[in-house]
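**Q** sequence first, then the predicted structure, then my questions.
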Amino acid sequence: MDNINSLPALSSHIDYLLRLGDSTLVLGQRLAEWCGHGPVLEEDIALGNIALDLIGQSRLLLSHAGSLMQPPQSEDQLAYFREQFGFRNFTMLELPNSGLEKGQQQRDYAFTICRNFLFSAYAVLLWQALAESADRQLAAIAAKSAKEARYHLRHSSDWMLRFGDGTAESHRRAQDALNALLPYAQEFFSADQTEQQAAAEDIAIPGSSLKPDWEQLVQGVIQDATLAWPPSWNSSQFRSSGKTGQHSEHFGFLLAEMQSLARAHPGANW
């Protein structure tokens, strides 16, 4: 297929749908890496189910985005045959489960849970708002996804409380994860032309409008977990840029693993 980077400039509508679909796809892929490696069997199953929810959301969103393209693209074409600069996911969601330390291969469950918590709190608010989108297909996807996101948030919130109010080691790991991940959450709320145009057409919701409710939701759990909210949150100038196609050094490795089978056997089905 044609690389998406070689296609004419995408409309804000399509670009926005890709941001939603790519974010759920990439986080689902990261969570799938825990399959067979969960700290206990129950959590192995729980993370697998959350990953399946996210990938299911992605399938609906990418299929919808692809149907609006000329020529139309399938969900598989968009997931498996785009190059990394064509992806529009939030940078936070592509970070390795080991954390940010280069070369560290050991999975860190606190890092995974904290990321799920920060994103799920955002997703609950986002899907609730998008259930009123002028794009009726997106609205239907959002209404379904909101139910799943509420479960994801409940699961991750419970674990944040267990980590934060547990042992000294679990508290340290949760705090370290929160400190590392929070700067990337700024990307949820940074506005750009794509989002502004889609919002003007009543398709999207400005991310900045969700920030106060997100802060209240997240900070309440953080306080109950006896964790500290970094004072640099409001003054930080760091903005990751995955939603514009500029990714971290980790993304190419994730994409290579996710796409390798489809690219080795293009057109195969079973």
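**A** Looks like it arrived, so ask away.

**Q** from here on, just use CA atoms for contacts and neighbour counts.
**A** OK.

**Q** show me what contacts Q216?
**A** If you count contacts by Cα atoms under 8 Å, 6 or more residues apart in numbering, Q216 has none.

**Q** which helix or strand contains it?
**A** Assigned by DSSP states H and E, Q216 falls within helix 211-224.

**Q** so which bits of that helix are buried?
**A** For helix 211-224, burial by neighbour count (16 or more other Cα atoms under 10 Å) applies to 211, 214, 218, 221-222.

**Q** would you turn those into JSON lines with distance to R154?
**A** Formatted as JSON lines, the buried residues of helix 211-224 follow (distance: Cα to Cα, whole Å):
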{"residue": "K211", "distance to R154": "19"}
{"residue": "W214", "distance to R154": "14"}
{"residue": "V218", "distance to R154": "12"}
{"residue": "V221", "distance to R154": "11"}
{"residue": "I222", "distance to R154": "13"}
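
**Q** on that earlier part again, next one: the helix holding Q216 to chain centre, how far?
**A** 18 Å (Cα atoms, centre = their mean, to the nearest Å).

**Q** so which bits of whatever helix or strand comes next after that helix are buried?
**A** Later in the chain than helix 211-224, the nearest helix or strand by DSSP H and E is helix 251-264. In terms of neighbour count (16+ other Cα under 10 Å), helix 251-264 has its buried residues at 251, 254-255, 258-259, 262.

**Q** show me what helix 251-264 is packed against.
**A** helix 75-80 (3 or more Cα pairs under 8 Å, 6 or more residues apart in numbering; DSSP states H and E).

**Q** what is the helix it packs on packed up against?
**A** Taking 3+ Cα pairs under 8 Å, 6+ apart as the contact cut, helix 75-80 packs with helix 41-67, helix 251-264.

**Q** which strands and helices sit next to the first one?
**A** Other elements packing on helix 41-67 under the criterion 3+ Cα pairs under 8 Å, 6+ apart are helix 12-32, helix 75-80, helix 136-164.

**Q** what residues of it count as buried?
**A** Quick answer for helix 41-67 (16+ other Cα under 10 Å): 43-44, 46-66.

**Q** and the angle for it with helix 12-32?
**A** Here helix 41-67 points in a direction 160 degrees away from that of helix 12-32 (axes from the mean of the first three to the mean of the last three Cα atoms, to 10 degrees).

**Q** tell me how far helix 41-67 is from the chain's mean position?
**A** Using Cα atoms, centre = their mean, the offset of helix 41-67 from its chain centre is 11 Å.

**Q** same check on the shortest one?
**A** Mean-position distance between helix 251-264 and its chain equals 18 Å (Cα atoms, centre = their mean).

**Q** try this one side by side with the last:
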Amino acid sequence: MVTVERVELSAELAGGEGRAATADVAEYALWLGDDALILSQQLGAWIARAPELEEDVALANIALDLLGHARSFLRYAGTYDDRTEDDLAYWREEAEFRCAWLFQQPNGDFAQTIARQLAASVYLFELYTALQGSSDETLAAIAAKAVKEVEYHRDHAVQWTLRLARGTDESRRRMVRAVGDVWPYVGELFRDEPLIDRLEDAAVRPSTLQPPFDAVIAAVFAEAELEVPSGPMSSAGGRHGSHFPTLGYLLAEMQVLARQHPGATW
């Protein structure tokens, strides 16, 4: 179970060597930090609304883990231009965020959240596993901490996928629909952007993550008797500041307190 102390420890990993990020490393850290931050905010909305009390706790714990990852990446990104993690979370405009569209998909019903969480956690597990080998020591350290937590997130999503897909007729219908709704946004995760070429071995090439991702998803879907959607992928554009319509509403809710009471402490 996650604790506030674990969130703090995760955040402290960033910048531990005292070195500032370069412009390209900072941009890459924003990719990773924004993905985790937005997914954390999404999952937090389930607290007191999940289908059972245990899931209130589980989703809250996953959200806190992701918040810790986001704080670490954003703190490191901010070393490039002397911005804090709070500056980056609360004072950027929508077009300045770099999260992929998958993480911006609405919660919908519980099945849709689980379908999104399955794709996200399988992807993040493969990403952080590979990022441990980064030539950037700070990125590697954050990934080494995060991958242990994301392994639980992945297992949680897999178990719920199986439970819903092999449950009642209604739960299966909703899971099938949810997978169809979410999957068009998966392809963006594996696109090789020019930034990756510039970073070389400091970053993980997204396209290399697709084969292990596909293998895990194929195994889970086979057990759940689900089909991997084969329709077209969304053009998306989150890495360049072009976002799904829901992101603006999410940011308005997330940022309102900081913007109404700048500099407030308690």
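**A** Right, received. Where do you want to start? Note that this is a predicted model, so its numbers are computed, not measured.

**Q** follow-up on the earlier one: I'd like the buried residues of helix 251-264 of the first structure written out as CSV, with distance to T91 of the first structure added.
**A** Listed next are those as CSV, based on distance: Cα to Cα, whole Å:
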residue, distance to T91 of the first structure
F251, 9
L254, 12
L255, 13
M258, 16
Q259, 18
A262, 24
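
**Q** pull the most distant pair out of those.
**A** Farthest pair in those (Cα to Cα) is F251 and A262. Separation: 17.5 Å.

**Q** which one in the first structure is aligned with Y80 of the second structure?
**A** Matched by TM-score structural alignment, Y80 of the second structure corresponds to L68 in the first structure.

**Q** report the separation between the residue of the second structure most remote from its centre and A157 of the second structure.
**A** The C-alpha centroid of the second structure is most remote from D169, which lies 30.0 Å away (Cα atoms, centre = their mean). D169 of the second structure sits 20 Å away from A157 of the second structure, going by Cα to Cα, to the nearest Å.

**Q** try Y76 of the second structure
**A** With Cα to Cα as the criterion, Y76 of the second structure and A157 of the second structure are 29 Å apart.

**Q** tell me the buried residues in the helix or strand in which E5 of the second structure is found?
**A** Remark: E5 of the second structure resides in helix 4-12, with elements defined by DSSP H and E. Within helix 4-12 of the second structure, the residues that count as buried by 16+ other Cα under 10 Å are 7, 10-12.

**Q** now distance to I38 of the second structure too, for the residues you listed, in a markdown table please.
**A** Shown next, in a markdown table, are the buried residues of helix 4-12 of the second structure (distance: Cα to Cα, whole Å):
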| residue | distance to I38 of the second structure |
| --- | --- |
| V7 | 16 |
| S10 | 17 |
| A11 | 16 |
| E12 | 20 |
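
**Q** which one of those residues is nearest to G263 of the second structure?
**A** A11 (20.4 Å).

**Q** which residues does that closest one contact?
**A** A11 of the second structure touches 68-73, 75, counting by Cα under 8 Å, 6+ apart.

**Q** now F190 of the second structure
**A** 206-210.

**Q** could you say which helix or strand holds the closest residue to A157 of the second structure other than its chain neighbours?
**A** The shortest distance from A157 of the second structure to any non-neighbouring residue, by Cα to Cα, 6 or more residues apart in numbering, is to L118 (5.0 Å). Using DSSP H and E, L118 of the second structure maps to helix 110-131.

**Q** please state the offset of that helix from the chain centre?
**A** That offset, for helix 110-131 of the second structure, works out to 7 Å (Cα atoms, centre = their mean).

**Q** can you name the residues in contact with it?
**A** Contacts of helix 110-131 of the second structure with the rest of the structure, by Cα under 8 Å, 6+ apart, involve 50-51, 102-103, 105-107, 139-140, 143-144, 146-147, 150-151, 153-154, 157-158, 160-161, 164, 171, 174-175, 177-179, 181-182, 186, 189, 203-204, 209, 212-213, 216-217.

**Q** buried ones among these?
**A** Using 16+ other Cα under 10 Å, the buried ones in the contacts of helix 110-131 of the second structure are 50, 102-103, 105-107, 139-140, 143-144, 146-147, 150-151, 153-154, 157-158, 160-161, 164, 171, 174-175, 178-179, 182, 186, 189, 203-204, 209, 213, 216-217.

**Q** in terms of helices and strands, where is L178 of the first structure?
**A** Using DSSP H and E, L178 of the first structure falls in helix 168-185.

**Q** that helix versus helix 136-164: what angle between them?
**A** Put simply, helix 168-185 of the first structure runs at 150 degrees to helix 136-164, going by the same axes, to 10 degrees.

**Q** what's the mean deviation for helix 168-185 of the first structure versus the second structure?
**A** Following the fit onto the second structure, the mean deviation recorded for helix 168-185 of the first structure is 0.8 Å by mean Cα distance after the TM-score superposition for the first structure.

**Q** what helices or strands is that helix leaning on?
**A** Short answer (3+ Cα pairs under 8 Å, 6+ apart): helix 168-185 of the first structure packs on helix 109-130, helix 136-164.

**Q** helix or strand next in line after that helix, which one?
**A** That would be, after helix 168-185 of the first structure and using DSSP H and E, helix 193-200.

**Q** show me which positions of that following helix end up buried.
**A** 194-199.

**Q** what does stretch 95-105 of the second structure give?
**A** By neighbour count with 16+ other Cα under 10 Å, stretch 95-105 of the second structure contains the buried residues 97-105.

**Q** contacts for stretch 159-177 of the second structure?
**A** 111-112, 114-115, 118, 220, 223-226.

**Q** same question for stretch 20-30 of the first structure.
**A** For stretch 20-30 of the first structure, the surrounding residues in contact (Cα under 8 Å, 6+ apart) are 50-55, 57-62, 79, 87-90, 93-94, 96-97, 258.

**Q** can you tell me which residue in the first structure aligns to G263 of the second structure?
**A** In the first structure, G263 of the second structure lands on G267 (TM-score structural alignment).

**Q** look up how far F119 of the first structure lies from that match.
**A** Going from G267 of the first structure to F119 of the first structure by Cα to Cα gives 33 Å.

**Q** compare the two (neighbour count), which wins?
**A** A direct count of neighbours by other Cα atoms under 10 Å for G267 of the first structure and F119 places F119 higher, at 24 against 9.

**Q** what's the spacing between that one and E75 of the first structure?
**A** Applying Cα to Cα to F119 of the first structure and E75 of the first structure gives a distance of 23 Å.

**Q** go on, A129 of the first structure?
**A** On the measure of Cα to Cα, A129 of the first structure and E75 of the first structure end up 24 Å apart.

**Q** same deal with N179 of the first structure?
**A** Here the criterion is Cα to Cα. By it, N179 of the first structure lies 35 Å from E75 of the first structure.
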